[in-house]
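Engineer: Return atomic coordinates for the entry below.
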Amino acid sequence: MYKLSSTGTEVLSKSMREIFTTLGAFLYYCIGYMILPGIAYTMREWRTLLIILSSITVVYIPLWWFIPESPRWLHAQGRLEEAEVILREAARKNRVTAPEVIFKDDELYASSPSTQKHSMVDVVRTSNIRCVTLVCLFLWMAVNIGYYGLSLNTSNLSGNPYFNCFLSALTEVPAYVVSAVLLRKCPRRPLFSTFLLIGGGMLFVIQAVPKDLPGLSTGLEMVGKFGFTISFTVVYIYTAEIYPTVVRSAGVGMCSSAARIGTIAAPYIVYLGSINKFLPYVIMGSLTVASSAINLILPETFRKELPETVEQMQKCKGLCRKEPIIGYNAEKDRNTQSIIYEVKL
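Structural biologist: From the prediction side, this is the model:
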């Protein structure tokens, strides 16, 4: 999922980036999530269920030959000829006239493999990008703990566990639609913090609900799931927009690894409910509220051009720093995007 989001961020323009991630990638993920309890209800034996769910992924193998590589990434790696072929093919499909010369001689030199070598170390090399990485690692882990914690907690709610799982998945549909609208109109930083507070706040409110009102607890938990789902969506786009093209895949991949740590920890946090039913909510809510504050350290990326190099990243100084990226040829980027990104709907 993270690779799909990162590639979509690089290939699509700002106007299409949010739609692709929310309604393109995540909404279909939600549809599969809604189908899952039906398959599990029909096939109760867990080994057979895992075989069925794993075999479905085979259909994605042929996509290797149909999905093109990111032209931004090819440009950053010095593979200009391959990038130009993809851009001209995109221009042909979108009925856009490509310029005779897409990459100039100085760009050919600047993007050559001999002058542009990057590795995983670059994600933590400078103090600025190291600050961004550490903050993003914590945010991804906290969001995934809350998201998967509530997803796995549906079996502990009153009522049928299969229906509760379906209801949890159904709650994500309006969340992705709302996030698609808000991401096109709202800055990333306050949007992310707001819905983290909504998700975490509901976890604290649930503890005050009387035992004889299980339906209210379920409803509040679904509101919390709504907030975490939007936060889950925003963090994908936000992180991909912060990192420059040369290390974007490495940065988002490292954050996704931290998210998996949160996913692994989520069932153990939920299991703490056997000791005290409010303990999972306290832990997840505290992490979420702390994340909403730590998020303010990151720079804002709303309606800004994607950085291409580490030097073009905005400084990680929080609210007091609103410095635009430097050394970025926005006109060149717009010319390139006009070739590949003007998708006719």
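
Engineer: From here on, just use CA atoms for contacts and neighbour counts.
Structural biologist: Noted.

Engineer: Which parts of the stretch 151-300 of the chain are helices?
Structural biologist: Counting by DSSP state H, counting those that start in this stretch, the stretch 151-300 of the chain has helices at residues 161-185, 188-206, 214-242, 248-271, 279-294.

Engineer: Now show me the structure for the sequence below, then we'll compare the two:
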Amino acid sequence: MSDSRRGSAMDGPSEERKDSRARRRKSSAFAKPLDLDDVLVNELGQFGRFQIRNMLLVSVPIIMSAFMSEYIFSAAAIPHRCRIQECGENSKLMEFEPDWIFGAIPVDNNGNMESCERYTSSNTGVNGTPMFCPADLFSSDRMGCEEFVYARDNSVVYDFDLGCQEWLRALSGTLSSVGTLLVLPITGFVSDRYGRRVAVVISVFNLALIGLIRAFSVNYPMYMVLQLLQTTLGAGTFSSSYIIAAELVGPKYRVLASALSSSMFAVGLMTLGGVAWLVQPWRYMIMVLHIPCFLVISYYWILPESVRWLLSKQKYDEATSILQKVATVNGTSISEKSLAALTTPPPVAYVESPEDKGPGLVKTIFRSPILLRRVCTTPIWWITTTFVYYGLSINSTSLSDTMYLNFILTCAVEIPGFFTAILVLDRIGRKATLSCGYLFSAACNIAFIFIPNDLTTLRLIVFLLGKFGISIVFTSLYLFTSELYPTEYRHTLLAFSSMIGRIGSITAPLTPVLADYWHGTPSMMFGIMGMISGLLVLTQPETLGLKMPDTLAEAEALGRPESKAKQSS
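Structural biologist: A predicted model of the protein is given here:
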């Protein structure tokens, strides 16, 4: 009896201990694991010396990513007219406006020389020279140009004889934007499979190599194919560089990191304008821009890999080494407990059965009128933003003869626009910031149409203010779009809006051609699109101070009293 009681007494506590351990394992499996953000906030520092050094390193490829926009100068429109063979013109680069030229070429309604028409020969048997050509050599009948004379030779328009083929010339910019759409799945695959650092190095190498080859294009089709190929394989430079910088910054400084990255891209555009100004032959300009990019190959050994990516791939030894280095450089420390929590494989999660899954995304959208309205609205914002942003940059070169200075100023004004967004987003709210940015830019673009050409300084100021307004929008758009969608669908719907928004950047390079029909067409299009989007912003709820929605119900409740009450509680 005593042995039996002793045995049962020993078995009881043992079973209780087993049950207790099982309950702890079960609860730990569903408890929120320690996140890198928690360690950055509480131990390592959110934006210390290591993060600043990391930001400076990735600033170099971000600046270089702007060099793919060099088609703005290498494929720039240049003044051209018909070549008058009867007057001894036997070259594409002759005196552009000799004294006799208006006897041979008609003028338009503004008194400017026609680019694509000339007067026919009167067959009088009289011949002229490049120095003197009599007016009676020509009749009043018009004909199209057979050959051209160009005012400059620093564009593919001169080398490949693209006179009066403006749509074909503008196609190079469109193909560049198409490449930025095609690059998304390629860069995403490389970045997620092989690492952010590898994606940066490969993207910059492709950018440099294909760009250098493009400098030796022998015809325009080769130039355009390489333009598409360069952006398709190299346009991931910005996104992969930005991710490396942002993934090691604490939550409080992510908007700042985004603004700094965007500012570095603007610095890259300004650098592009400066190089194009100093090195005007387009082939040499491309070489000067792209040869230094090969130095970024050294980043494979210099740039630290993203800790978040290493942890997601369970490369714990390398992640531990970098985390310890962050602590050393920042003058902080990371506890062994935190290291162990970050570098311990997560428990096996519960796997949903097909029966547990709700309706698909498409069905969810159509079943929710609120979500459907947002899915129909946010892509319009993105189309407008990319259309106006890139359209203003491209059209800035035609403001006056100082095309390089105009482009540099148009890019420089983006930087205060980016940081203005940071200052006002958390003060006046997302809706007010976006709507005012759109409407202000629209007002400037429409006003620009009616400013006389002789008021050069005023035209430039109003144009720059329009770019300032859309720059504020660009920085704010990512945040507001993300806050409107629930966690389950946030990434997918943000990516969808951004992808549809590429329509704007694809069509923007074609807008300068429309100015040939009416000078105010591009600016009027920018203004109308800005007004539409500015008003559409007002149809969505304000998200300032509200918790980002995790569920569809929370997303639908945004802006309602219960949503604000839940946040305050």
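
Engineer: Ile61 of the first structure is nearest to which of the helices of the stretch 151-300 of the first structure?
Structural biologist: Ile61 of the first structure lies closest to helix 248-271 among the helices of the stretch 151-300 of the first structure, at 20.4 Å (Cα to Cα).

Engineer: Report the angle between the closest one and helix 279-294.
Structural biologist: Here the directions of helix 248-271 of the first structure and helix 279-294 differ by 150 degrees (axes from the mean of the first three to the mean of the last three Cα atoms, to 10 degrees).

Engineer: before we move on, the earlier item: please identify which of the helices of the stretch 151-300 of the first structure is closest to Gln314 of the first structure.
Structural biologist: helix 214-242 (7.9 Å).

Engineer: What residues does Cys30 of the first structure make contact with?
Structural biologist: Contacts for Cys30 of the first structure (Cα atoms under 8 Å, 6 or more residues apart in numbering) come out as 169-170, 172-173.

Engineer: Now render those residues as a markdown table, adding neighbour count and distance to Lys322 of the first structure.
Structural biologist: Formatted as a markdown table, the contacts of Cys30 of the first structure follow (neighbours: other Cα atoms under 10 Å; distance: Cα to Cα, whole Å):
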| residue | neighbour count | distance to Lys322 of the first structure |
| --- | --- | --- |
| Ala169 | 24 | 37 |
| Leu170 | 17 | 38 |
| Glu172 | 26 | 33 |
| Val173 | 20 | 34 |
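
Engineer: one step back: Val124 of the first structure is nearest to which of the helices of the stretch 151-300 of the first structure?
Structural biologist: helix 248-271 (9.2 Å).

Engineer: how much does the closest one stray from the second structure?
Structural biologist: Compared with the second structure after the fit, helix 248-271 of the first structure shows a mean deviation of 2.0 Å (mean Cα distance after the TM-score superposition for the first structure).

Engineer: list the helices and strands that helix packs on?
Structural biologist: helix 2-11, helix 127-152, helix 214-242, helix 279-294 (3 or more Cα pairs under 8 Å, 6 or more residues apart in numbering; DSSP states H and E).

Engineer: Please spell out which residues along the third one are buried.
Structural biologist: Residues of helix 214-242 of the first structure classed as buried by neighbour count (16 or more other Cα atoms under 10 Å): 217-218, 220-242.

Engineer: corresponding residues in the second structure for it?
Structural biologist: Aligning helix 214-242 of the first structure against the second structure (TM-score structural alignment) gives residues 456-484.

Engineer: Tell me roughly how far the matching stretch lies from the first structure on average.
Structural biologist: Compared with the first structure after the fit, stretch 456-484 of the second structure shows a mean deviation of 1.1 Å (mean Cα distance after the TM-score superposition for the first structure).
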